[in-house]
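Asker: I'd like to go over a predicted model; first the sequence, then the structure.
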Amino acid sequence: MKLTGRESKERRHRRIRGRVSGSTERPRLAIFRSHQHIYAQVIDDTQHHTLVAASTVEPELKSKLASGSNCNASVEVGKLIAARSLEKGITKVVFDRGGNLYHGRVKALAEAAREAGLDF
């Protein structure tokens, strides 16, 4: 039986989560992409805490952006998550693309976070 796109993504996500885990020294940068927005969280999986979060839903970004679902919005979220992480003393993370392909909005967010100072 052929898998749908959603089923393929869920299967990829389960496989990735089996391998990728964040620690206190190197937390996980998790990405969730919806049709209208993009969300990023830095998570410590050992303590089950979200340390830092950023998304296009936040008022400070929403007012600047025409749309929350394009690469420009992803770049802004990447810069914001990196700035907030560095503020809390987090410099190294493990990247979790959340089952999405490393392309487009996910790639734009990752590259912006790298340029802003996060190491992964």
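Answerer: Yep, it's here.
Asker: hey, let's count contacts and neighbours off CA atoms from now on
Answerer: Will do.
Asker: Which residue, other than its chain neighbours, is closest to the most centrally placed residue in the chain?
Answerer: Centre of the chain computed as the mean C-alpha position; nearest residue by CA atoms, centre = their mean is I31, 2.7 Å away. In space, not counting the residues next to it along the chain, I31 is nearest to A40; the distance is 4.7 Å by CA to CA, 6 or more residues apart in numbering.
Asker: Secondary structure element holding the one you found?
Answerer: Using DSSP states H and E, A40 sits in strand 38-44.
Asker: likewise A113?
Answerer: If you go by DSSP H and E, A113 is part of helix 105-115.
Asker: And for that helix, what's in contact with it?
Answerer: Helix 105-115 is contacted from outside by 31, 33, 70-72, 74-82, 97, 100, 120, using CA atoms under 8 Å, 6 or more residues apart in numbering.
Asker: one more structure, for comparison:
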Amino acid sequence: MALSKRELFQKRRMRVRSKLRKLAAGRPRLSVHRSNKNISVQVIDDAQGRTLASASSLEKDLGLIGKNNVEAAAKIGAAIAERAKAAGVEDVYFDRGGFLFHGKVKALADAAREGGLRF
């Protein structure tokens, strides 16, 4: 029986996350979620189960409400790098979820690296 697109996405997401957990070495996770209208990112400490920093295109102060393009992703990447460094986090591992490392996800990762995050 063929799997639905959602099931394939979930399978890919869990495969990526399980591989990354083996390499995590106690670092927080930089988790990305992308929808058709928005993009959001969080720095999560899985050991304590809490979010250390977050940024989203839904935030009014970033001025990106309803925008989901490469430029918006780059601004969010820069914002999360700044907020993570303010929270005392410099080393993370990048969890792209089930999304391909291309386009918006790649722009976000590149901007976060330029902002000072290491992954």
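Answerer: Done, it's in. Nothing here was measured: the structure is a model prediction, and the numbers come from that model.
Asker: With both chains overlaid, what TM-score comes out?
Answerer: TM-score of the superposed chains, computed with TM-score structural alignment, normalised by the length of the second structure, equals 0.90; 117 aligned residues with a CA RMSD of 1.6 Å.
Asker: Go through the contacts of helix 105-115 of the first structure and flag which are in strands.
Answerer: Of these, the ones assigned to strands by DSSP state E are I31, R33.
Asker: Tell me which entries of the contacts of helix 105-115 of the first structure lie within helices.
Answerer: The members of the contacts of helix 105-115 of the first structure that map onto helices under DSSP state H are C71, N72, S74, V75, E76, V77, G78, K79, L80, I81, A82.
Asker: list the buried ones in the helix holding A113 of the first structure?
Answerer: Within helix 105-115 of the first structure, the residues that qualify as buried by neighbour count (16 or more other CA atoms under 10 Å) are R105, V106, K107, A108, L109, A110, E111, A112, A113, R114.
Asker: just stretch 9-21 of the second structure next, same as before
Answerer: For stretch 9-21 of the second structure, a neighbour-count test (16+ other CA under 10 Å) marks R13, V16, R17 as buried.
Asker: Same check on stretch 35-48 of the second structure?
Answerer: Per 16+ other CA under 10 Å, stretch 35-48 of the second structure contains these buried residues: N38, I39, S40, V41, Q42, V43, I44, D45.
Asker: how close does the nearest residue to E59 of the second structure once chain neighbours are set aside sit to K75 of the second structure?
Answerer: Leaving out its chain neighbours, the residue that sits closest to E59 of the second structure by CA to CA, 6+ apart is I65, at 6.6 Å. From I65 of the second structure across to K75 of the second structure, the span is 12 Å (CA to CA, to the nearest Å).
Asker: what about those two, which has more around it?
Answerer: Shown here are I65 of the second structure and K75; by other CA atoms under 10 Å, K75 has more neighbours (21 against 16).
Asker: Now do the contacts for that one.
Answerer: Residues near K75 of the second structure by CA under 8 Å, 6+ apart: L62, L108, A111.
Asker: again, but for L61 of the first structure
Answerer: Residues counted as contacts of L61 of the first structure (CA under 8 Å, 6+ apart) are S55, E76, V77.
Asker: if I line the two up, what does Y39 of the first structure land on in the second structure?
Answerer: Alignment note: Y39 of the first structure maps to S40 in the second structure; criterion TM-score structural alignment.
Asker: got the contact list for its match?
Answerer: Neighbouring residues of S40 of the second structure by CA under 8 Å, 6+ apart: V32, H33, R34, S54, A55, S56, S57, I76.
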